[in-house]
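Peer 1: quick one: sequence and predicted model below, then my questions.
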Amino acid sequence: MLVALMSGKALTATELAAEAGIMAQTASAHLARLHGGGLLLARKQGRHKYFALASTDVAGVLEALMGLAADAGHLRSRTGPKDKALRQARICYNHLAGDMSVQMFDSLIAQNFLDPSGGRLQLTEPGRDFAAKLGVDIDKLAAGRSELCRECLDWSKRRSHLAGSLGRAMLARFVELGWARLDRSTRIVTFTTTGSRQFGSMFEKRTAAENCNSPLQVEP
C-alpha cells in the first residue's frame, strides 16, 4: 500500500486494499497503524477518506527499503513489459527516479551544478544559472519550507538521485515542456523522442572526474 502511494497520488482504503490484494477491513486496520505511526496523512472529502504519504522523508525511506528488499529477493514486483519502463524512469513520490534520474544526478555533479562535499548536497552558482535557463525559479524554491536539494537512494540502481524541491521542480518542468508524461497508476515516466534527446544532451552519461560544462539549450 505504501508503494502505491509513492506515485504522490492520494488513494482511498478501498483502492489501497485492491493494490495489496487484501480485504478492505484488513487494509483499514493497517492504515490506522500507519497513520498513527506518522507515515501517512489522512484527509476526508465527502464520504471518502484519502490517504497519502506524510512527507518526502517517508518516501525516501521507502525507496531505500525497496532497495534492501530487492537485494534480499523480497520485493513485490509485477512481471511484464512495465518492469523495464519502471527501472528506466518512474515517479518517486514527487521527483524522478530510475536509470535516467541517476544519470541526471551524476551529470549535475560532474558539471559542478551540485556539490556533494561537506556532508550536505548544495546547489552551486553555475547550478543556479542552469536551473534558471531550464525555467526553474530557485529563489521561489529556496523560500519554501522544503529542503532544496537532497539525495534519495534509488532502489533499482542502488545509487543516489535528486530529491528535494529542486528534484520536484525539475520533473514538473520536464512535463511542462512536453518532454515527459506521468502515469500515476504505474508510476512510469515516459519521455518523448524530443524529451529523450534534450535530456541526453543536458545530462550526458559521465563521471564526476569528467567535470565539464556544456551549454543548455531548451527547445519547446
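Peer 2: Nice, I can see it. Numbers count the residues shown, from 1 in each chain.
Peer 1: can we go C-alpha only for contacts and neighbour counts from here?
Peer 2: Will do.
Peer 1: how about the strands in the chain?
Peer 2: 11-12, 40-45, 48-53, 90-92, 95-97, 114-115, 122-123, 150-153, 160-163, 180-183, 188-191 (DSSP state E).
Peer 1: so which of those strands is the most packed in?
Peer 2: A comparison of these by mean neighbour count, using mean count of other C-alpha atoms under 10 Å, puts strand 95-97 on top with a mean of 29.
Peer 1: quick one: buried residues of the longest helix seen in the chain?
Peer 2: Looking across the chain with DSSP state H, the single longest helix is helix 56-72. By neighbour count, with 16 or more other C-alpha atoms under 10 Å as the criterion, the buried positions of helix 56-72 are 56, 58, 59, 60, 62, 63, 64, 65, 66, 67, 68, 70.
Peer 1: show residues contacting it.
Peer 2: 2-3, 6, 39, 53, 75, 92-94, 152-156, 158, 164 (C-alpha atoms under 8 Å, 6 or more residues apart in numbering).
Peer 1: if you set the cut-off to 6 Å instead, what comes out?
Peer 2: Residues outside helix 56-72 that contact it (C-alpha atoms under 6 Å, 6 or more residues apart in numbering): 75, 152, 153, 155.
Peer 1: got the contact list for the third one?
Peer 2: For residue 153, the contacting residues are 64, 159, 160, taking C-alpha under 6 Å, 6+ apart as the criterion.
Peer 1: in JSON lines: the residues you listed, plus distance to residue 139.
Peer 2: Formatted as JSON lines, those follow (distance: C-alpha to C-alpha, whole Å):
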{"residue": "64", "distance to residue 139": "30"}
{"residue": "159", "distance to residue 139": "28"}
{"residue": "160", "distance to residue 139": "24"}
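Peer 1: what segments of the protein are helices?
Peer 2: According to DSSP H, the helices that the chain contains are 13-20, 24-36, 56-72, 82-88, 99-110, 125-134, 138-142, 164-176, 193-202.
Peer 1: pull the most distant pair out of the contacts of helix 56-72.
Peer 2: Greatest spatial distance among those (C-alpha to C-alpha): 75 and 152, at 18.3 Å.
Peer 1: for comparison:
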Amino acid sequence: MTIGNTGRTRAGDRQAPGLAAFARLIADETRAACLLALLDGRAWTAGELARHVGVAPSTLSEHLGKLVAGGLLTEERQGRHRYVRLADARAAQLVEDLAAQVAPAPSALRPRTLRESSAESAMARGRTCYDHLAGQLGIAVTDALAARGLLRRDTGFALTDAGLRWFDAVGIMLVRGGRRPLARACLDWTERRHHLAGVAGAALCRHALDTGWCVRIGSERAVKVTPAGERALAELLGIEAAALR
C-alpha cells in the first residue's frame, strides 16, 4: 500500500543519489582536512595543502579535483601554481556547521606537544572562521554588540537600526546583495556559543585586519588583538582588554 504524496516521494528519490554523492565527497579525512584548513578564507597552493594534510601532492591533486567538481572549492592557476579556496560563503557555512557538530569540547582536548598546546590556545583566544571573527574574541565582540543594543539575538541574529548606524559611524561598509544574510549566527566550536557571521561579521573582521586591530599569527587561522585594537574595541564597544588576551 502506498502512503503519502507519491509525487513528493519520487522527487525526494531523485535527490537521494545526489545527496549521497555529496556526503561521500566530504566523508574523507583528507578532503575534510583541506576544507577545514581553507576556513581561514585564503587561497592555498596545492603544495601547501599537501604538506598541511600530510599526503603526496599527486594524491592531493585527485582530492582537490573532486572538491572542485563538487562545487565546494574553486581554483585558479598562476604560472605553475594551482590555488584553491572555498567556493563561497555558503560552502564555508556548510563546513563550519558540520565542524561545530563534531568538534570535541575544550575539556576533551589533549595537546601532545607544547607547540600544539600553544597553537590550540591561540586558536581558542581568537581566529578567523572563514571571513569572520571567532573564538573568545568573536564571542566578546558579539556579546558587546548585543549588550549595547546593536545586535538582536532573540529571534536569530539581526542588526538593529542603532547597529546599522554604528557600523556606518565606525566606517565599516556593509555591502548587501546576493543571498548572504546581513547578520547570521555561527556556532563557535571552541566556545560552544554563537558568534556573528554574515555580511556584518565579514565586514567587521576585514576592518579589524585592515586597520591593524587584529593581526594573523602562525600558519593557522589564529589572530591576536593588537594594542591599537584593544584601545579601539574598548572605546567603541566597551570590551575590557583582559577579555581579549
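Peer 2: On my side now, so go ahead. Treat the numbers as computed from the prediction; the structure is a model and nothing was measured.
Peer 1: can you tell me how far residue 35 of structure 2 is from residue 112 of structure 2?
Peer 2: 23 Å (C-alpha to C-alpha, to the nearest Å).
Peer 1: okay, now the counterpart of residue 168 of structure 2 in structure 1: neighbour count?
Peer 2: Under the alignment (TM-score structural alignment), residue 168 of structure 2 maps onto residue 132 of structure 1. When neighbours are defined as other C-alpha atoms under 10 Å, residue 132 of structure 1 has 13 of them.
Peer 1: any idea how far residue 132 of structure 1 is from residue 141 of structure 1?
Peer 2: Between residue 132 of structure 1 and residue 141 of structure 1 the computed distance is 12 Å (C-alpha to C-alpha).
Peer 1: can you tell me which of the contacts of residue 153 of structure 1 carry over to structure 2?
Peer 2: Shared with structure 2 under both residues aligned by TM-score structural alignment, their matches' C-alpha atoms under 6 Å, the contacts from the contacts of residue 153 of structure 1 are 159, 160.
Peer 1: which one of the contacts of residue 153 of structure 1 sits closest to residue 46 of structure 1?
Peer 2: Residue 46 of structure 1 lies nearest to residue 64 out of the contacts of residue 153 of structure 1, by C-alpha to C-alpha, at 34.9 Å.
Peer 1: what lines up against residue 86 of structure 1 once you look at structure 2?
Peer 2: Aligned partner of residue 86 of structure 1 by TM-score structural alignment: residue 123.
Peer 1: which of the helices of structure 1 sits closest to residue 184 of structure 1?
Peer 2: Here helix 82-88 is closest among those (C-alpha to C-alpha), at 11.7 Å.
Peer 1: rewinding a little: let's have the strands of structure 1 in a markdown table, adding distance to residue 19 of structure 1.
Peer 2: Formatted as a markdown table, the strands of structure 1 follow (distance: least, C-alpha to C-alpha, whole Å):
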| stretch | distance to residue 19 of structure 1 |
| --- | --- |
| strand 11-12 | 10 |
| strand 40-45 | 16 |
| strand 48-53 | 13 |
| strand 90-92 | 17 |
| strand 95-97 | 21 |
| strand 114-115 | 37 |
| strand 122-123 | 37 |
| strand 150-153 | 24 |
| strand 160-163 | 25 |
| strand 180-183 | 16 |
| strand 188-191 | 16 |
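Peer 1: name the residue closest to the centre of structure 2, please.
Peer 2: The centroid of structure 2 falls nearest to residue 129 when counting by C-alpha atoms, centre = their mean (2.5 Å).
Peer 1: gap between that residue and residue 54 of structure 2?
Peer 2: Counting by C-alpha to C-alpha - residue 129 of structure 2 and residue 54 of structure 2 are separated by 22 Å.
Peer 1: what's the neighbour count on residue 66 of structure 2?
Peer 2: Count around residue 66 of structure 2 with other C-alpha under 10 Å applied: 16.
Peer 1: alignment lookup: it to structure 1.
Peer 2: Applying TM-score structural alignment, one finds that residue 66 of structure 2 aligns to residue 33 in structure 1.
Peer 1: would you mark the buried spots in the biggest helix by length in structure 2?
Peer 2: For structure 2, the helix that runs over the most residues, judged by DSSP H, is helix 6-26. Residues of helix 6-26 of structure 2 classed as buried: 25, 26 (neighbour count, 16+ other C-alpha under 10 Å).
Peer 1: so what touches that helix?
Peer 2: Identification of contacts with helix 6-26 of structure 2 by C-alpha under 6 Å, 6+ apart yields residue 32.
Peer 1: rerun at 10 Å
Peer 2: Outside helix 6-26 of structure 2, the residues that touch it by C-alpha atoms under 10 Å, 6 or more residues apart in numbering are 3, 27, 31-33, 35, 63, 66-67, 69-72, 95.
Peer 1: are any of those buried, and if so which?
Peer 2: Those of the contacts of helix 6-26 of structure 2 that meet the buried threshold are 31, 32, 35, 63, 66, 67, 72, 95, by 16+ other C-alpha under 10 Å.
Peer 1: tell me the one of the contacts of helix 6-26 of structure 2 nearest residue 148 of structure 2?
Peer 2: Of the contacts of helix 6-26 of structure 2, the one sitting nearest to residue 148 of structure 2 (C-alpha to C-alpha) turns out to be residue 95, at 30.6 Å.
Peer 1: distance of the aligned residue in structure 1 for that closest one from residue 2 of structure 1?
Peer 2: Alignment note: residue 95 of structure 2 maps to residue 62 in structure 1; criterion TM-score structural alignment. Counting by C-alpha to C-alpha, the gap from residue 62 of structure 1 to residue 2 of structure 1 is 8 Å.
Peer 1: now do residue 189 of structure 1
Peer 2: Taken as C-alpha to C-alpha, the span from residue 189 of structure 1 to residue 2 of structure 1 is 19 Å.
Peer 1: still on that earlier bit, out of the helices of structure 1, nearest to residue 44 of structure 1?
Peer 2: Across the helices of structure 1, closest to residue 44 of structure 1 is helix 13-20 (C-alpha to C-alpha), at 11.6 Å.
Peer 1: all set, thanks.
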